[in-house]
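K.L.:
how would this look folded up:
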Amino acid sequence: MRLALAAACGLGQNDIMNEDLQIICIGSVLWDVIGRSASNMRQGSDVPGHITRLPGGVALNIAMTFARFGLRPVLLSTVGRDPEGNELIEACEALGCDTQFVYRSEDLPTDRYMAVEGANGLIAAIADAHSLERAGSRILQPLTDGSLASADKPFKGAVAVDGNLTAALLDEIARDPAYDGTDLRIAPASPGKAERLMPFLRAGRGVLYVNLEEAGLLCQTTFDSAPLAAAKLVERGAARAIVTNGGDAAADAIPGSIIAERPPEVLVTRVTGAGDTFMAAHIVADLGGAGRAEALSLALDAAATYVSGDIPS
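P.N.:
Have a look, this model is predicted:
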């Protein structure tokens, strides 16, 4: 799987990052319940299809992509001690993720996500990440108690953070000096949670991964293209902004420079997890030494391969 995804992204074996590299994924780890139909759907549609339950959540989707590159990402999240949680932890370990630092509570049930997809894309979705929100800063304890890092020895690697965390906790991460040396990569999780990333704009910290709608919500406007959106995010304070726009051009902006590229045209068979796959592949390419244009291209190729169904869930 490691070489298969690398080949899909255009990376050679020597381009894959060192297996000993430690990378942390903070956010939602839950069960995805996805209903998919080959029919076009609208509100009230009742059509045949397939319903699956898979390990998911933004942080876990990102981590699973890292694992496909041969890395062993560390998960910081919460999973219940219920039967669903025990099964999920086993599944995460089997997928190559390190779960030893996941916060587990008898009082918090395992979170879930439910979505319905048709031939015309995502119809509706509900994310039940209440346990993650209630766990709050307890999931970050390994970064301060010496398990992974401490105040004296802060973590210096890459950290992917998703917007399923509470606004207060995201604000804390954006402002905390303990993350000054951390390579923060942030995604909103959904348009409904995009505005939770405002602290990272104000702090000028981290790399933001958003789609066109989420960029508009952060900038309190609408955009016709990803390059315009990425430029505006940087103007509003983002250190770096990566903006996707479905089958249209995606963009990578830093102060004084914007690059853009269109994704490959493929037959879309699924959409849930595509953005997370894009983000993880981009981080791998970026940290592996690829230039900005190459990293964007490789990430778009990886996402296209994923939505076409060529990479297993």
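
K.L.:
contacts, neighbours, all on C-alpha from now
P.N.:
Noted.

K.L.:
This structure: helices as residue ranges?
P.N.:
2-9, 58-68, 83-94, 130-135, 167-175, 198-203, 212-219, 226-235, 274-287, 292-307 (DSSP state H).

K.L.:
want to put them side by side, so please do this one too:
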Amino acid sequence: MSEILCIGSVLWDIIGRSASHMRQGSDVPGRITRLPGGVAMNIAMTLARFGLRPVLLSAIGRDPEGDELVAACRGLGMETAHLYRSDDLPTDRYMAVEGANGLIAAIADAHSLEAAGDKILRPLTTGPLGHAGAPYAGCIALDGNLTRALLETIAASPAFSAADLRVAPASPGKAERLQPFVAHGRATLYVNLEEAGILCQSEFADTERAAAGLLARGARRVLVTDGGRAATEADCDACHSAVPPQVLVTRVTGAGDTFMAAHIAAERAGAGRAAALEEALQAAARYVSGEMPS
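P.N.:
Reported below is the predicted structural model:
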């Protein structure tokens, strides 16, 4: 029961951070790091910290960067046996610049994951994890770095019909890819306020209104965050809101992924809905403050 499938981007994060406020054209001192990253990877790392067993389904090249990344995943306690390793596609990368005033700019190069397509799902569709006749019945964390066509296939696929499906966009720029999961009413969606507005083609003043908007469009269950302001978890039966702890923000990349994973872990440990939301906000606050390791 500790196994959770993490489907989506597993790549190298190249992050430049500065303690200075930045704007377009800024040239400031700081630190540049390279760490295992990607939405699915960030979720998996947090799940592993909570004692769960993340199983990665993604595309990683057979280049030296890919071999190093797979070894790092194994060292962090993740199951890598079901990864799709390509001879032709390079290992993906993500590059971001963060200042004291938050994320300045980012570029996600997930072209290999997109090119691999449904090959990454073979363990779920043709075994050994499941198939259409005996679908996987555990928890699946899915990220929006997959193509819109593949996400539409997953939303309708019998191979996912029995799963506890948790879905998050990779970024606001890819939020529209999650429309199939709003309409099909089976998944739990994790979005921020901007992403909720994109999915609803509207603007919301707060997360409670955003959650109501998503539910009105057919979503089964949603969690909407808004940085340091109140977050909301809701379905058609109940709605819970909570304000995250106020902390000094030292990083932002990966905060939403940490929130999602911590919420899944809290519910798997038996926490009620309000308590699980509080625990997830606490974990995300520890992450952005630098207290939780990358």
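
K.L.:
With distance to residue 248 of structure 1 added, can I get the helices of structure 1 in a markdown table?
P.N.:
Output for those, formatted as a markdown table (distance: least, CA to CA, whole Å):
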| stretch | distance to residue 248 of structure 1 |
| --- | --- |
| helix 2-9 | 19 |
| helix 58-68 | 22 |
| helix 83-94 | 33 |
| helix 130-135 | 33 |
| helix 167-175 | 30 |
| helix 198-203 | 25 |
| helix 212-219 | 10 |
| helix 226-235 | 8 |
| helix 274-287 | 14 |
| helix 292-307 | 11 |
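
K.L.:
Which residue ranges of the stretch 1-150 of structure 1 form strands?
P.N.:
Counting by DSSP state E, counting those that start in this stretch, the stretch 1-150 of structure 1 has these strands, from start to end: 23-26, 30-36, 50-56, 74-76, 112-118, 121-128.

K.L.:
deepest of those strands, which one?
P.N.:
Of all those, strand 74-76 has the most neighbours on average by mean count of other CA atoms under 10 Å, namely a mean of 25.

K.L.:
Pull up the aligned stretch in structure 2 for that strand.
P.N.:
Using TM-score structural alignment, the residues of structure 2 aligned to strand 74-76 of structure 1 are 55-57.

K.L.:
Name the residues that touch that stretch?
P.N.:
3-8, 40-41, 44, 78-80, 82-84, 120-121 (CA atoms under 8 Å, 6 or more residues apart in numbering).

K.L.:
Quick one: average offset of it versus structure 1, please.
P.N.:
Comparison of stretch 55-57 of structure 2 with structure 1 after fitting gives an average deviation of 0.2 Å (mean CA distance after the TM-score superposition for structure 1).

K.L.:
I'd like to know how far residue 261 of structure 2 sits from residue 166 of structure 2.
P.N.:
Per CA to CA, to the nearest Å, residue 261 of structure 2 is found 10 Å from residue 166 of structure 2.

K.L.:
Sorry, slip of the keys, the one I care about is residue 26 of structure 2.
P.N.:
Residue 26 of structure 2 is 38 Å from residue 166 of structure 2, by CA to CA.

K.L.:
And for residue 107 of structure 2?
P.N.:
From residue 107 of structure 2 to residue 166 of structure 2 the distance is 24 Å (CA to CA).

K.L.:
Likewise for residue 241 of structure 2?
P.N.:
Counting by CA to CA - residue 241 of structure 2 and residue 166 of structure 2 are separated by 19 Å.

K.L.:
Also residue 111 of structure 2?
P.N.:
Residue 111 of structure 2 is 23 Å from residue 166 of structure 2, by CA to CA.

K.L.:
number of nearby residues for the counterpart of residue 261 of structure 2 in structure 1?
P.N.:
Aligned counterpart of residue 261 of structure 2 in structure 1: residue 280 (TM-score structural alignment). Counted with other CA atoms under 10 Å, the neighbours of residue 280 of structure 1 add up to 25.

K.L.:
wait, isn't residue 280 of structure 1 in contact with residue 65?
P.N.:
Yes: with contact defined as CA atoms under 8 Å, residue 280 of structure 1 counts as touching residue 65 (6.0 Å).

K.L.:
Next, show the common contact partners of these two.
P.N.:
Common neighbours of residue 280 of structure 1 and residue 65 (CA under 8 Å, 6+ apart) do not exist.
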